Structures are given as C-alpha cells and as structure tokens.
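# Build the 3D model from these lines:
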Amino acid sequence: MLEKTYDPHRLEAECYQRWERAGWFAPRLNGDGPAYCIMIPPPNVTGSLHMGHGFNNTLMDALIRYHRMCGDKTLWQPGTDHAGIATQMVVERQLEAAGKTRHDLGRDAFIDRVWTWKAESGGTITRQLRRLGSSLDWQHERFTMDAGLSAAVQEVFVRLFEEGLIYRGKRLVNWDPVLHTAVSDLEVMSEEEAGHMWDMRYPLTNGTGSLTVSTTRPETMLGDCAVAVNPEDPRYKHLIGELVELPLTGRRIPIIADEHADPEFGTGCVKITPAHDFNDHAVWLRHRDENQISEQPHGGLINIFTPDAAVRANEPDEDGLLPAAYVGLDRYEARKRIVADLEALGLLAGIKDHKLMVPRGDRSNAVIEPYLTDQWYVKIGPLAEPAIEAVETGRIRFVPDNWKNTYFEWMRNIQDWCISRQIWWGHRIPAWYDDQGNIYVGRSEQEVRDQHGLPADFPLEQDPDVLDTWFSSALWPFSTLGWPEDTDRLRAFYPTSVLITGFDIIFFWVARMIMMGLKFMGDVPFRDVYIHGLVRDAQGNKMSKSKGNVLDPIDLIDGIELEPLVEKRTRGMMQPQLAEKIAKQTRKEFPDGIPAFGTDALRFTFAALATTGRDIKFDLGRIEGYRNFCNKLWNASRYVLMNVTVGAASAATPVGAASAATTARDDAGTNIDLSAADRWITAELHRTIAAVRTALDGYRFDLAAQAIYEFTWNQFCDWYLELAKPVLTGAHASDAAKRGTRQTLVQTLETLLRLAHPFMPFITEEIWQKVAPLAGVTGDTIMLAPYPVADPGTADPDAVAEMQWVQQFILGVRRIKGEMNIPPGKPLPVLIANASAQDRQWIDLARPYLDFLARTESITVLDDEAAAPESAMALVGDMKLLIPMAGLIDKDAELKRLEKEITRLRADIARIEGKLGNPSFVDKAPAAVVAKERERLADQGAALAQLVAQQTKIASL
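Coordinates of the predicted model:
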C-alpha cells in the first residue's frame, strides 16, 4: 500500500538511485526498434541548474522516456563543456585569493590546477540533472576535453587546414581587455547605458572651414583613416575627395563618399576608424584601394591599443604615428586628455548626453573593444552551402518552421569564424612555428617533424592559443559517439533524431553542428531541430539577478526558507541599495519562503507551459496546481489499491475489448460485467492515449500534458472513481459487476501511469510498482514497460453518450442545490419533464449512479409538465430536471441572506475599483500586486453576477 501522504523528497532520491544502478538508462543496441538519439546541449562544467536547463531537459527526458517505452533503441547522450573562459576565471579567482596569478604557476601547472578543480567541483550540474530525473546514459558521459573528444578536435582542425578551410589572418574581433582574449558574439551582452556624444571639428586642409564629426569614443580618433559623408548629401557633395587635418596627430585623411554615413544622424559626417569599429572596418574594405587611404600608415588600418585597451607605443618604423602624450594611457584616461586638448585647440564643438548600447563581456563585465589581431579562422562559405541546402530540401526540419528563416538569414550572410582564444584552458591549437614564422600544422609535434623532415633539434614552438569552445561543441553529435573511430554507437545513432535547444544559439551551435556533421559524416547531425523559448517570470520579464526574480529549480523541488532565499538572491551584489531592494521584494513576494513542490510537479509545469516557440511565463501558481495534481493522482491510486486485491483484475481480458459486449471472462474463466461507466472510461482512456501520442510525435508537450491532466483529474478521479463507488459498495451490484469495475479501475490506472511517466517519472514509478502486479503486469520498472497504444476497438459511442447524460443529470441537480443553498448531501425528489424514450431508458439503467451521486430521493417522470409544482429547473439536453422547492428553503430568509452577501460584495468591488483607479497605486505598486487586485476584481464581479442571478431565480419562485 502507498504511504498515506505523498512525499516526493523521499521517493525521488531512492527511485533515481535504483534506476541508475540498474543501468536502465543505457540504450539496448540489440533491440528490435529503430534508433532514437538526443544529444544533450552540453552544460558548462562551471554551471549549476537554472530554469532554462530545467525546462530544456524536461522536454528532452520526456521524449527519451517516451521512445524508450515505445521500444526504440534510445540514447540520451550526456556530457559537459569545458567552458574555456568561464572555467579559467573560476580557477584564476582562487589563485587571486591566495595572492597568485596563473603566470606564477606557469601554463602546465595551471592546467593541472584546472583539472583538479574539475574533478573536485565540476560535477554540480550533473548531480542536479539527476535530481530532475534526467535519464541520461551516464555510463558513457563525455567531456569536451576528454581524450577521445580532444583527438576528434585535432583531427578536424588538421583536415580543415589541409583543405585550406582553416587559415591564420589579421582581422577585427571582439576583444576583452580584462581577459585578454577574443570572445564570440554570444559572449557579448549589449545593454543601453547613459553616455555622451562628442562633436569634434576636423579642419579642411584647403582652409575653407571644418567638418564636424560626432562620436561616442573620441579616443579612437587617433586611428582615423577617413571621414565619410553620404554621396547624396548636398551639404558635403562638393567636399568628396578633399582632405581634413586629423587633430592632435599631424596626419591628413580624406573625405570619402559612403552610404554608411546617415544624413539624418548627427552632422551627417562619420569618422572612419577601421581597426576599432566593425562598421568602419566594412567601409575601409570598400575603399582601401583608393590612393588617399592605401598610402596612409598600415594602409589606413591603424591599431592604437594594447591588449589592455591602453594607447600603445609606436613601433620603430612608425615615426610618431601615435602622439607621445597619450601613449600608455588607459582608453578612458586617453579620452579625457584628448577631449581636453581638443577643447584647448577650439576643436571641441560640443558635448551632449546620449543613450548608447554598450557591449560588455558576459564574464568580465568589461567594455568590449573591437580590436585588430592575428587569429585563426574557418573559411565558412564552402561549409555553409550544403548546410543551407540541407534545410531547404527538408533533410533537417525546424520546429516551429519559422525558425528556418532565422537560420537562412545568418547562413546566407555568414562571415568567417574566428576560432582562436588567448587563454590557457582549452584545446591548444595544433600548430607550430619555427624561427622564421613558418606555420606547421599536425596532430602532434612529432607528426609535424616527421612530415616535414625536421630534426629533433630544429626549434619549434606551439601556438599558445586555444580553440573557441564552440569549435569542439560543433563536433558534439559525432565526436561523443567515438568519431573518428568507426564505433558501434556511431553507426547506430548518427544521425541523431532531434536537437532541443533555445533560439539564442541557432547561429553559434546549431548551424555549426550542421556544417561539421555534413563535412565529416556526410550526413546531417539531426533530423529535427525543436526551438523553444526562454523561461521568464510570471510578468514576462527575463529572469536576472539584478531584477531579483531568479528562481532556482532545486529550490522549487526541495523548498527554501525565506532568509536563505534572500541571501541567495543578494549574494555577491556590489550595490547595497540594490541588494536591499531585492531583499525587500523577496520578503514581500515569499513571506514564508518557497514550499517544496517536488520534481514531478516542476516537470509537469514545464511541459504544460511548452507552447510551441513562445517564451515561457513561469508562475508559482501553476506549479502549486500541478503539486495538487500529484496529490490527486496519489490519493486516487490509494483508493484503487484499497478496493482491488491481487488477482481481482486480470491482464488477459483488455478493458473494453468489445464495445458491444458488457459481459466477458477473466483469465480464470470467471464472468465479469462491464458497466457503461467501465466502458466509457476505457473509451476515454484510449482517446487520450491517441491524443498524447499525436502531441508527443509533433513536439506539442503542452497538448500532451493537457490531455493527461484532463483525463486524470476530470474523467478518472472526479467521475469514474465516484461512479465506481455505488458498484463496489452497493448491495444491488452483482459479483460480476464488481469484478468488472475492479478490473477497469486497476487497468485504467496502470495504463494511465505509463501514459504519464515521461512527464512525471518518480510518482508514476512509485505507484506503478504497487499497481502493476494487480493488473497482471510484470516488469522491473515502469520506464521499460510498453508505452500505451490506442485501441480503436475500445470506442463505445453508446456508453459515452449514456455517461455524458448521467454527468449532465448529476451536475444539474448539484447546480440547483448550490444556487438554492441546499446542503449537498440532502436527498431530494426529482421530477422529469419532456423525457424522450432514450431518457427514460437511461433513468432506469443509471439509477444507482443518480441516487448515489446526485442524492436523489426519488425520480418521477411526468407525462404533463403542467402538473409540476413550483420548482427549480435544470436542462439535460431537451429533458427538464425539476426540483420542487416547497419546504426546502425559507424564501424570505434566503432572499435576506443573499441581499446581505450582495451588499458586501458590491462594497468590496467599489473598494478595489477605487484602488485600481488611483494612479499612484497602479504606478508605484509592484506589477504582481496590481495584477492580483485586478484578478480579485474579476473574481468578485463573477461572484456578484452569480448571486444576483440566484436572487432573481428565488424571487420568481
């Protein structure tokens, strides 16, 4: 028997350990079904579970459990990403706390230190994924820097280099001046900040005046190579080709015509600094061959900064290119000095406040600098063409379909991919240099020496850079399966079935996996790409620490008291005022902390909210509702178990095997009678099975969850369990009828548990272990039991119609009792008018249900409705339910009570309307508080309407 109280914390930990120890997550390579494989988007080894992970992994696990139960050879490949920059920062901070830097240790010792950290602290997120119930094949967990994946990375690099698809070149990159490395666009967060716009005068060399340019970064003027004006701008057309004096530098630069200059923005004149601005670099590429630019130092491509974003010193051959007064100054100190010097020269035309988008590194928070450096690149065009075609021809399908347009937009305008990073933790680039700067690429230094005939004493030095983390993760679908070796797992599971991910990494990961898979495997890496939205708070705001609205999935599973929650939300905040604001907000929102909801309630919430392609508004009210759903299922199962004994329900005779038959035999040859309610619930169960399978096959997790919820709560628990009671407890029911109902109860529940298992793995396993033997089902675990298949033979339109009529009858009586304030358990006489022959037949057949659930004292069918006394009425189709009111209520007393309640509600509504009509309340109160008041107003309005209708009905009696 199940415990009296549902305790998710106890059963979840025990259940998962049993699953993992038994090895049930591993694929059955010798199974009969087709291969089904999902690759986990590898979380950072530094990471911990957040709401996005919880959502994403719930959807993946639901599919994996579904296909495993369907008999497919199912693999969910686990693994983590080495997260180059993030992991190096973690260890460097530890060293910093001890007063050291990585340079004090040296490269090899530092890498050893990172591996030690990874072994001791790098498994947080994988432990948390287990808490979520993720049925990953942990026996084959991979890491992007394990030996096998490192070999794959080297192999891909060498092959691409040998084909001319990897090269080294000087290009503009996002540079983090704190971390001293190039970073990808994904690692740059741009947000609007308050700044300034400086207007600077550049004198014309012909002495006729000056051009005024506007900039938010005046320090970069030291690297200007031109001033651009729009070719159609009548103010400046006559100046195209003229020169201006670049203040403070002694250089002359040309005025060029380019559509990049917007006549409507600022003065219409744009300074062009190609080594420090991506748009300016594009302008330079278009004009670099023009004499007035090509003859400038470095062809106009002038880098003015050091890796620290300070003004660099002049090289020996640059002859004062950068004014000595600014050399060595940090970029912001140089800005102040340059602005002051321009003002002193009368060349500062003005300064005004300006809102601008500031790019910051997501790890260091430093302002990112466009920076000209030598980096390694993948020539991406030849790889992109077949990747575009794979989506165009349908070999890869995006779900929802509109995301393929986002993919095409980027792929058709793709730029070469910068794959080198100036850090130590990562896959070191397999390239070596000799004293003359010649480059040798190979799988190892020894391979390079052998290939090029270089003796052991020939000096070679390996490139110090490492590869972008996205380079190794681009190989994830095949490297994790053993490539470049020809392994059984690679043959069995590539291509994989579906990739589930967020829209934010379509470019950085999805597209690159497609390109690499086609290049090295000759086939797409996955057939479907399911794109989901972001998990936001209940008001639709992005969850962020600075907003104080972050929810931790583990806190929702286990619960957390108020003060630990406040401490967690304010930990590490540098601004005391913000910390105090977040603390106050948290105490107001969660005065009692967050209760423990359990994993199954959280997972079911995620599934129910997974509307295709939309962001997810996560409301604690929803997870509370699904915690109640778990309780409902638990309590319903206890009822079934208390009313069904071993052997009372046989698996040999499927429930509702023939829609026309109400009598069958169990496997012992004993007669069983299947009532209309038994046949109805069986028909509804199989209709639900069909709906759930269709939804899961179409990635409509929300529809699958909705179908399971509605069947479980409304049809099975609220109706069928109640309809079963008069059969199980009534003296009128035959033994065969009782056997039929017990069989239906246990088989319906057992099937329902299998149906719900992909979404709610823990509670379904716990209950199934008790229910399966009663249903004649054998097996060690529900996760390997067959997933239900809809049986068309269970359709029973007659039973469905009869039970819908019964439900309407019962609800009609209950509604009249509610409206008239009659106690629910009071037996009442019921008169029937306008009854058809079918109605009369169903009244006779369903009388036990009606007496038990509607509490009917008597049922009388009237031949003449006019003979009915003064009655309250409800309709069941065309048939009228009449309940005589004489002696049931004190009409005057009831009207007085209703008037009192109506007066109270109207006063409450007026008070809420007054509050919502007060601008100071609406503008200053938290959005959640205002929304709650509006919800209360709607609820009170609905209640008032019901009472007024009830008052009118009673007054008319």
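# From here on, just use CA atoms for contacts and neighbour counts.
Fine.
# For whichever strand or helix holds K900, which helices and strands make contact with it?
Per DSSP states H and E, K900 falls inside helix 891-916. Packing contacts for helix 891-916, counted by 3 or more C-alpha pairs under 8 Å, 6 or more residues apart in numbering; DSSP states H and E, involve helix 927-955.
# And what about T501, helix, strand or coil?
Using DSSP: H, G, I helix; E, B strand; the rest coil, the structure places T501 in strand.
# Tell me the buried residues in the helix holding K900?
Of the residues in helix 891-916, 891, 894-895, 898, 902, 905, 908-909, 912, 915-916 count as buried by neighbour count, 16 or more other C-alpha atoms under 10 Å.
# gap between the helix or strand that comes right after it and the chain center?
Next in sequence after helix 891-916, counting helices and strands by DSSP H and E, comes helix 919-924. Distance of helix 919-924 from the chain centroid (C-alpha atoms, centre = their mean, to the nearest Å) equals 33 Å.
# Report the buried residues of helix 919-924.
Across helix 919-924, burial judged by 16+ other C-alpha under 10 Å covers no residue at all.
# quick one more, to check against the first:
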Amino acid sequence: MTEQQNQELAKSFEPNAIESRWYPVWEKRGYFRAGLDPKKPAFSIQLPPPNITGILHMGHAFNQTVMDTLTRYHRMAGYNTMWLPGTDHAGIATQIVVERQLEKQGFKRREMKREDFIAKIWEWQKFSGGTILEQMRRMGDSVDWDRLYFTMNPKLSKVVIETFVRLYEEGLIYRGKRLVNWDPKLQSAVSDLEVESEEATGHLWEIRYPGADGSEGVVVATTRPETLFGDQAVAVHPEDERYKSLVGKMLKLPLTDRVIPVIADTYVDREFGSGCVKITPAHDFNDFEVGRRHNLEMLNVLTKTARMNENVPEKYRGMDRYECRKAAVEDLKAAGLLVGIKEIKHMVPRVTRTGEIVEPMLSEQWYMAMSKPAPEGTLYPNKSIAEVGLEAVTSGEVNIFPAEWRGVYRQWLENIQDWCLSRQLWWGHQIPAWYDESGKVYVARSEAEAQKQAGVGVKLTRDEDVLDTWFSSALVPFSTIGWPDAEGDEKTAYDLYLPSTVLVTGYDILFFWVARMVMMTKHFTGRAPFKNVYIHGLVRDAEGKKMSKSEGNTLDPLDIIQGIDLEHLIEKNTRGLRQPEKAPIVEKKLRKNYPEGIAAHGADALRFTMAAYATLGRNVNFDLKRAEGYRNFCTKLWNATRFVLMNVEGKDCGIGETASQPMTFSFVDKWIASELARTTKEVRQAYADYRLDIAANAIYSFVWNQYCDWYLELSKVQLKGTEAEQRATRHTLVTVLETILRLAHPIIPFITEELWQKVSVVAGVRRADEETSIMIQSYPEYDEKDDDAAATKRMTTIQQMIDSIRNLRSEMKLPPSQKLPLLISGDEAECLAAAPYLQQLARVEPVEHVESLEQEAKGSVAPVAIVGDFKLMLKVEIDVKAERERLEKEAARLAGEVKKCEGKLSNERFVSKAPAAVVDVERKRLADFTALLAKVTEQLAKLPRE
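So this is what the prediction gives:
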C-alpha cells in the first residue's frame, strides 16, 4: 500500500500539501507521455510557447487551464494524447530584459563582445525558462516533459536554417529596401505586434509651400514638420476642382533649395484640412505606397538613432528629431510660411518594450514574399503562401471559432504585405547568409556550404542580423515533431499529431502566429498545423481594465495558488517599475484591494475559476472573489467525501463480494443517478464544443446543489431504512461520488486525485494495494437507461414541497430549528413516502396526511402552500394581518402574470407568427397561473375579517 493510500482523509482541505504530493507522482509514473498507439484516435495541443522574459501571467494561467483540461479529458476518454510544451527565445523582449539587467551592473551591450552578451542571455534562459516550467507544474499542466523544446535548441535551429534556405532557393525570400517600423533606441526593425498606438495631445502645423513660379502655392498640414526635408511631392485628389490646374506644377520645398511637384492621387481625402498632403515616401507607410505609384525618390533624412542626417540642410544635421522639429517650426515662422498651429488629439505609435516612438524608416532588410506564386517543384506551385493559408480556412481544413475571427483572418491574408524577417539584434537565429567583399550574398545551411558557393579563398562575412522571433515560432507545429526526417516513434508521433487537434490562443496573435503557422506548415508539409483554433479573450482585472504593474492591478497566478502576505505583495509589485514614481500609488491600491494579502486558494480553485470564465472569444474580467467561491467548492467536495466515507467505509455497499445482496433503490437514489447521467451528457457535449464554461458550471451545479445540498441530506433518511435500503443508499453514495471525481478531474486534478484514492477502493474500482491514478481511468459516459424521468418527477415534487415549507417558515419568521406539525393532503401513498424527507429537510414533525385539508383546517388561518395536487399546512398560530398581506401580495403577482399571458395570447401577430411550441408554452403558463390564483384567492377568503 502506498504512503498516499495509508493516510486518513484530513479534516480540512489543504491544497498546497496535496499539490506538492501528487504532481511528482504523476510525472514520475509517466502519465503525461504522448500515446503512440495507431489504433486509438489522437488528440494533441501545441502549447503557445511562453517567452523567457520572466514568469507566467494570468493569461498563461487561463489558456493553460483550457489546454490541460482538454488534454486530461481526452486522455481519460481513451485518446492518444500529446500536449507539447516549449518556451520561446523571444528575441526583442529577452534582449531588452538582459540589457536592462546589465545596465544596472554598469555594462552596455554595445561595449561587449557579441558572444559574451549572448552567453549572459543563455544564463537568463536557464533561470527564466526553469521558473516558467516550475510554474506550469504548480498549475498541474500534464505536458509531455520528454518532448520539451526551446526555440533555439540545436534541433529546432537546424529546421529554421533549412526552411530559410529552401524559401530563398524557391525565390520566396529576398533582400530589399523598404519602409519598416524602426525603434531608434533599440536600433532595430520591430514587428507590428511590438507596436501599440496610444492617444496623445499634439499639434497640427499648417505650412505654406509656395509655387516655384512665384505664385501663392498651397497649404499643407502635418504633425511632423521635421520630415518635410524628405518631401518628394504634394498630393491632391484628382477630382478636386480647387487644385486641378496645379497638378504637374512645381512648389518650393520650405527651408530647402529644392522644388517638388504637385501630384494627383486618390489616397488624398479632399474633405480633410486643405485637401493637400505632403508626401514623404521614406518616413510614412502611406506615403511610401504613393511614392512607389508615382516613382518618387525615397529620401531618408534620419539616422538609425533618429537624428537628422546629411540629406538635410547643414544647420539641422545631427539634431534629434524633436529638437529639429522645434528649430524648423521657428524657421518656418520667421520665413512667413507658418500659417497656423492647432492642438489636436492623435494616435502615437510606441514600441511596447522600450516606450520609444516608432520611426517609419527606409531600411534594407530580409523579406518573405507572401503574395508571389511558389515555383514548380513545391507542394503548391503557382500559388502564393498567403493563398494557401487562406484556402486552409475557407475550405474548413482549419476551423477558427468563434466564427467572426475567420473574417478577420481572411481580411489580413487578402491584404497581406511581404514579411520583414530581419531584426538588428544579437539574440535570435542568426540569418544564414554570408557576404563577400563586393557585397554578393550567399545563402547556405553552413559557412562551409557558403564558402563552397563563393569559391576557395573568397573572404566571407556572416550577416549580423537575426530572424524575427515569429519565423521560428511559425515552424513549431512541424519542427517540434521530427520534420524533415522523422523516424521510428518520432514518425509515429508525426503521423498521429500533425495536424494537432486544437490550438488555444488569444486573438491578439491570430495573424502574427496563427496565420503564419498555417502558411508555413502547409507550404513545407502539405498538412494543416491544427484542425481547430480556439480563440479566447484577454484576461483583465475585475473592472475590465488591462492588467498592468503600474496600475497595481496585476495578479500572479502563483500568489493565488499559494498565497502571499500584503508586504511581500507590495514589494513584489513595486519592484522594477518602469516609472518608479508610481510606486506609492501602486502600494495604495494594493493596500485597499488586498488589506490582508492574498489567501492560498490552491491550483484547483484557480483552474476552476478560469474554466468557468472560458466563454469563446470573450475577454475575462478576473475577480478574485470568484476564486474564493471555487475554493469553497473544493472544500464542499472535500467535506462531502468525508461524510460519504464515514457512512460507507467498512460497511456493506453492495459492491464486490456483496454485489449480489438485495438492494432497494428509492426514487431519490434513482433521481441522483438520473441527474448524474444528464450532467455527464452535458459536460461531454461541452468539451466537444470547447465550452469549458458550460462544463464547469454543470459540474458545479450538480455537485453543490443536487448531490451535496439534496442527496446527502436525503440519504440520512435512507440510512435509517431497511438493510436493503441502506445498502442501496451506500452503494449510490459512493458510486456517484466516484463518478463525480472522474467527471471533475480534468478541471480540478489535484483534489480529485486525493479523494479518488480513498473513494475508489470503497467503490470497488481498484484494490487497496494497486498503484494507479484517476487521470488514467475512463471518463464517465452517458447511459440513457440511467435517466429515470419518473424518479425525477417525484423528486421535483419533493423539492418543491420542501422549498414551499421553507418559504412559509421564512415569511412567518419561524426559526429553522423549531419543529412544527405539518398537515398534507393529496395522494396518500405519495404523502407517506414524502413524509420522512420533509421531516429531515423542512424540520416538520409530525407529518399527518389528511383527506381534505380544507376540512381539517376549517376555522384555521394557518399558512398553506400548494404544490401541484398537494396542499401543505403548518399548524401554527399566525398573525392574521401578516398572512393576509402575504397572500394579497402573491395574488397581485399572479394576477400580473395572468394579465401578461393574456396580453400575449390576445396579440394576433404573436399567435400567428410565433412557433406553435412557444404559443403552447404561453397557454400552459396562463392555465397554471390562473389555477394558482384561484387557490390563493380561496385562501384569502378563509382568513377572518378584522
């Protein structure tokens, strides 16, 4: 017998002790390893690899809960499962983290050797990557650790080089000079994902551009007067009558000795401003496209550090872009060319990692052609990569849901631009390209191969740039399972798990990662990377605000799991703020929101919270109170198990050797079995629909409301019955509980494992000395024969009776502990069968059946409840005035309901156009309300007049 099995179930639920005990057991026994049985169906998920930039956040906790729950469910449902874990090198983000650390120590990257700086990043990778993996273990993630990857491991790096070289050889990768997002502080191109636009107060300067012939010229408006030195034209709309005569004429470019033409282009909005737009092709993305259409020169006027370069008048050279702005405005004013200045609100693009304002910069970079047809010899000749990626979704090969995101995906791919692949960083996959002294490029899988291409004795220098992080991330569906030369078990895994079943990810990387995985995987393997894409929202705070350290509203999943005191919470959240001056504000918010710190909720409570929030596509407004509620749920389940074990351990449960002994199952036993069957059906369907919120809520409702609040209480009556009745009740108690634990395990794995180890022995599922786990048991299945409609109907009546009696007691302000006699009329057999349950749960005693309650209650003003064909009356002296008020209030409510129903049914449009079933429901409601109103009116009539 194992140590876990020897332990008695503790009196209270302590999550941290359970979690630390069970995860190592699961991992050691190899339960997480991918199944490789070709005869079984396969289910697999690729973990979106977290960046090695620190620790997991609430977004990770959310999507990892979704992924692990789905994986555990399918593992129990008999599938081969593989949840593939990994971490991403995250080029820009990681380099910035390490640079900042080194700066605090007095080191600057550009003063270090490249290899020394990269060595420092590898040190960080070991620390951060290890921290992330331990956090995943604390969450209970059942990933296949044997297959753990890092996007810069040698195996994956080899695939990165192979795909780059192949694409280059196919003519789909090229080097060119185009406009990119440039970070002057980082001195690198950055992707759109690293850029976030924020509203800011700025100015719109109106500048006159005089005619070269001495005429008045035109007025243009700009938010960036410092870029006028790069202007190549002024554009007007071709149908703007005001300027038709100016098209083709020349204008003097202010503050320079150049002249530029007036051009016509439909890009111009003639209703905005003066209807004239300055065109600066090298410093604006829209202007770049206009410039290409009109063959304008691309004149760059800024250095890589955003200072004015040699292409501007000497006075401004070397100035910072903002310093130049001030100087240029003053000079325009002095020259009489500044027509006006307006204060405006506009969107300013900033690099999220550095806070620097993005500079559109003309730069020579490596690009991937997204719209160019692939050559013969590829899997999809004469089709572009974007076309192939689009067809995968439009054909249904890849299913994105919620469905509205398919339209977003389509729009992105239909308007796709060539992908800028290169980054001017040191950390990342260095581009496999070498240059000779004349600048000729050689793209190869190794330096030796490049040297062979160049010839003996030709001196080669490797390209210093690295690839965009998303390039290697786009390859993970196939680079992580053996492509291009999978053999043996790796080939089995490749065939079983590509495409994977589902990708779980946020909508913010639908284009940057999801679309690129589809395009790259299809191009190189001919397969889709995954069958389904589950798009979820972002995790925000309880008020729907973005979580930010500077706002004092961030939560660390581990703090929720294991708890943290207030002072440590404050220290943790004020350390390393980008704006240290905000520390007092953050501290104040934390003291207000968490005056006693954060209590330990455990991983199960956090997971249940996340699962309950998992509605497709919606943002998650995380409220810690929800986690407290699910912590209470775990405690409820724990206490329910203690109650069951106390009543069944060592006793005859009709299991094993006593399975043949007689058992008399009551309608209550049959009812709970029916409810369990229906819940199982609902939960399995919810998993099929990727609706974890429905699954979680169904489990919660059944366990808390039906099993704990009703069945456990009713079982106390049955455990006093005959031996056959007791045996049946004990059998039901333990078998239903064992099924509950399996049903809930994918969402709350730790507590269900701990409880199942005890319950499963009593339930006869395993031997006491057998070493096994709930996670490899079969998942409950719906069986129609367990769904007993008659038992459910009888139980519903009992519940309504008990609720009605409780309501009467509440309205009369009678204490729950006070036992009162009850008179009940209706079918005698049913009344007698209900009596012990009413006594137990409604605190009434004795319960007396009468033929006619009206006869027995003659002259009495005691309150009466009506449940179907039954009438119930508490024998108690009452306040006649209060009872009259209660009945009058109920009569008014019922009269209102009758009026609403009559109004609907008298509406010809409703009756003729509504579905017949809806009309029938409304007619039944009218009949029920009318009958109840008659009964309440009758009760009112019996009350004596004052």
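# After superposition, what's the TM-score, could you say?
Once superposed, the chains reach a TM-score of 0.88 (TM-score structural alignment, normalised by the length of the second structure), with 864 aligned residues with a C-alpha RMSD of 2.2 Å.
# tell me the angle of the helix holding K900 of the first structure relative to helix 927-955?
Orientation check (axes from the mean of the first three to the mean of the last three C-alpha atoms, to 10 degrees): helix 891-916 of the first structure against helix 927-955 gives 160 degrees.
# so who does the equivalent of E259 of the first structure over in the second structure touch?
In the second structure, the residue paired with E259 of the first structure according to TM-score structural alignment is T266. Contact analysis of T266 of the second structure by C-alpha atoms under 8 Å, 6 or more residues apart in numbering lists 236-238.
# Please repeat the previous calculation with a cut-off of 10 Å.
T266 of the second structure sits next to 235-240, 290 when contact means C-alpha atoms under 10 Å, 6 or more residues apart in numbering.
# Please apply the same query to E738 of the second structure.
By C-alpha under 10 Å, 6+ apart, the neighbours of E738 of the second structure are 641, 732, 752, 755-765, 774, 780.
# Run a quick check on G129 of the second structure versus I55, I expect a contact.
Yes: the criterion here is C-alpha atoms under 10 Å, and G129 of the second structure meets it with I55 at 8.5 Å.
# In terms of packing, which of those two has more residues around it?
For G129 of the second structure and I55, the more surrounded residue by other C-alpha atoms under 10 Å is G129, and the numbers stand at 23 against 19.
# quick one: what's aligned to that one in the first structure?
Here G129 of the second structure is matched to G122 in the first structure, going by TM-score structural alignment.
# With adjacent residues omitted, what lies nearest to its match?
Spatial nearest neighbour of G122 of the first structure, chain neighbours left out: V45 (5.2 Å); criterion: C-alpha to C-alpha, 6 or more residues apart in numbering.
# same thing with D786 of the second structure?
Using C-alpha to C-alpha, 6+ apart, the closest residue to D786 of the second structure is S674 (5.4 Å).
# part of a helix, is the one you found?
Yes: under three-state DSSP, S674 of the second structure falls within a helix.
# what sits against it?
668, 680, 782-789, 791-792.
# mind checking what it lines up with in the first structure?
Aligned partner of S674 of the second structure by TM-score structural alignment: A683.
# separation between that match and A677 of the first structure?
Counting by C-alpha to C-alpha, to the nearest Å, the separation of A683 of the first structure from A677 of the first structure is 10 Å.
# Need the residues touching each of the two.
799-800.
# what residue of the second structure takes the place of N628 of the first structure?
In the second structure, N628 of the first structure lands on N632 (TM-score structural alignment).
# Quickly find the element holding that match.
When elements are assigned from DSSP H and E, N632 of the second structure belongs to helix 624-648.
# Trace R235 of the first structure over to the second structure, please.
Using TM-score structural alignment, R235 of the first structure sits opposite R242 in the second structure.
# what residues are up against G572 of the first structure?
G572 of the first structure neighbours (C-alpha under 10 Å, 6+ apart): A579.
# what's the answer for F665 of the second structure, then?
Contact analysis of F665 of the second structure by C-alpha under 10 Å, 6+ apart lists 718, 724-729, 731-732.
# Looking at these, state which has the most neighbours.
T729 (31 neighbours).
# If we ignore the residues flanking it in sequence, what's nearest the one residue sitting closest to the centre of the second structure?
In the second structure, the residue lying closest to the centroid (C-alpha atoms, centre = their mean) is H536, at 3.9 Å. What sits nearest to H536 of the second structure in space, not counting adjacent residues and going by C-alpha to C-alpha, 6+ apart, is G617, at 4.3 Å.
# Likewise for E933 of the first structure?
E933 of the first structure sits nearest to I912 (C-alpha to C-alpha, 6+ apart), 6.9 Å away.
# do you know how far that neighbour is from T903 of the first structure?
14 Å.
# so where is the top strand by length along the first structure in the second structure?
In the first structure, taking DSSP state E as the definition, the longest strand is strand 188-203. Alignment of strand 188-203 of the first structure against the second structure: residues 195-210, by TM-score structural alignment.
# picking that back up, is the match of E259 of the first structure part of a helix or strand, or is it coil?
Applying three-state DSSP: T266 of the second structure is coil.
# ok, K904 of the second structure - contacts?
Counted by C-alpha under 10 Å, 6+ apart, K904 of the second structure has contacts 910-911, 919, 922-923.
# residues contacting the spatially closest residue to S190 of the first structure that is not a sequence neighbour?
Counting by C-alpha to C-alpha, 6+ apart, P359 is the residue found nearest to S190 of the first structure once chain neighbours are left out, at 4.2 Å. By C-alpha under 10 Å, 6+ apart, the contact list for P359 of the first structure reads 174, 185, 187-193, 365-370.
# Give me the distance between the counterpart of P359 of the first structure in the second structure and L193 of the second structure.
Correspondence of P359 of the first structure to the second structure, assessed by TM-score structural alignment: P349. Separation of P349 of the second structure from L193 of the second structure (C-alpha to C-alpha): 11 Å.
# same check, this time on S44 of the second structure
27 Å.
# Can you pick out the residue with more neighbours from those two?
S44 (27 against 12).
# What's the first helix or strand after whichever helix or strand the more buried one is part of?
For S44 of the second structure, the element it lies in under DSSP H and E is strand 42-46. Using DSSP H and E, the helix or strand that follows strand 42-46 of the second structure in sequence is helix 58-76.
# Against S734 of the first structure, how distant is the match of S674 of the second structure?
From A683 of the first structure to S734 of the first structure the distance is 23 Å (C-alpha to C-alpha).
# what do you get for S858 of the first structure?
According to C-alpha to C-alpha, S858 of the first structure and S734 of the first structure sit 23 Å apart.
# now T87 of the second structure, nearest residue through space, not along the chain?
Excluding its sequence neighbours, the residue lying closest to T87 of the second structure (C-alpha to C-alpha, 6+ apart) is P49, at 4.3 Å.
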